[in-house]
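Chemist: This is a predicted model, with the sequence first.
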Amino acid sequence: MKVTFVGTTHHDVDALVQIRIEAMRESLEQIGRFDPQRARDRFLASFDPAFCRFILVDGACAGFVLARPVDDYLALDHLYIVPQHQGKGIGSAVLASVFADADARSMPVKVGALRGSASNRFYQRHGFLKIEEAEWDIYYVRDVRAPRLAQS
């Protein structure tokens, strides 16, 4: 499996929103919060094509990631893998790239995950520690000094 990245532009917004909806639909439906317009609005509120990349696996689009520097940390605003590519180690490979960038900058990584989503276990398995809870989301940090965990 070869994971590569391709930059995005403002012209990719519809494709990116569709990926986000596909990846989150099941989790949002479980808590009664699935709303395509809200998904689009939330994405657009943090979209910056300078930091957003499509995730390609063997040349096929498997999702996207958006990680950007904010003050003294790297914000992992979006990491979505479409359902047919989930569970194959792609998210772990993407996190390894995000961690390498954060480590090179000596910055921790912060991320939020929908309460009840499998992504919470994923982030915890990769060294993120819970720092805050809100009504719908749980927030995590992975310190630059975090021990390296086995990628799975």
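Modeler: Nice, I can see it.
Chemist: Please make it C-alpha for all contacts and neighbour counts, starting now.
Modeler: Noted.
Chemist: my guess is A23 is in a strand, correct?
Modeler: No - using DSSP: H, G, I helix; E, B strand; the rest coil, the assignment for A23 is helix, not a strand.
Chemist: Look up how far P108 lies from it.
Modeler: A23 sits 25 Å away from P108, taking Cα to Cα, to the nearest Å as the criterion.
Chemist: ok, and here's another one to check against it:
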Amino acid sequence: MHVRTTHHWALRPATPEDLEAIVELRAVVMRPDLVRLGRYDEDRVRRRMRDSYVPEHTSVIVVEDRFAGSVTLRPHQDGHWLESFFIDEKVQGRGIGSAVLSALLARTDSEGVPVRLDVLQGSAARRLHERHGFVLEREDPVDVFMVRRPVRPS
């Protein structure tokens, strides 16, 4: 994957050395929703990231030359699975999440494949994904599973 940049952010390929920064960011970003759902476990939130980390499908989000987040776009069946999309709270609200998501979705649209993801029930992330064309596929008491079909240029 090549590096994408704008005047505010860049994506670079993740390395094994990025794991601990991503693990800690995940623990901080997910804590409010997990606590609200009664599912927060200090060890499990970190272990799940360590167990699922695949650097070759993960990008690090860099803002002002600093680690600011991560996103994984993993091949899955007929398309991709979007996961581990975390942005440091210090840079949230600047449109970076939307810009990163737009860049990734332009790539999957060019491939003509759907993208799936899941968010926690009540998560603000759901609104971001809905603005980018994701729709409800199914849900349970904890997770909301969403899909976005490829958009064809007109």
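Modeler: Thanks, I have it. Because the structure is a prediction, the values reported are computed rather than measured.
Chemist: Quick one: the helices in the first structure, in order.
Modeler: All helices of the first structure, identified by DSSP state H, fall at 13-30, 36-46, 90-105, 119-125.
Chemist: possible to save those helices as TSV with mean neighbour count and distance to F64 of the first structure?
Modeler: Listed next are the helices of the first structure as TSV, based on neighbours: other Cα atoms under 10 Å; distance: least, Cα to Cα, whole Å:
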stretch	mean neighbour count	distance to F64 of the first structure
helix 13-30	17	7
helix 36-46	13	12
helix 90-105	17	9
helix 119-125	16	15
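Chemist: Looking at those, spot the one closest to I81 of the first structure.
Modeler: Minimum separation from I81 of the first structure across the helices of the first structure (Cα to Cα) falls at helix 13-30, 6.0 Å.
Chemist: mean per-residue distance, the closest one to the second structure?
Modeler: In the superposition against the second structure, helix 13-30 of the first structure averages 1.2 Å from its aligned positions (mean Cα distance after the TM-score superposition for the first structure).
Chemist: which bit of the second structure covers that helix?
Modeler: The aligned range for helix 13-30 of the first structure in the second structure is 19-36, by TM-score structural alignment.
Chemist: One more: stretch 118-125 of the first structure?
Modeler: In the comparison with the second structure, stretch 118-125 of the first structure aligns to the range 124-131 (TM-score structural alignment).
Chemist: Run through who's touching that stretch.
Modeler: Stretch 124-131 of the second structure is contacted by residues 98, 119 when judged by Cα atoms under 8 Å, 6 or more residues apart in numbering.
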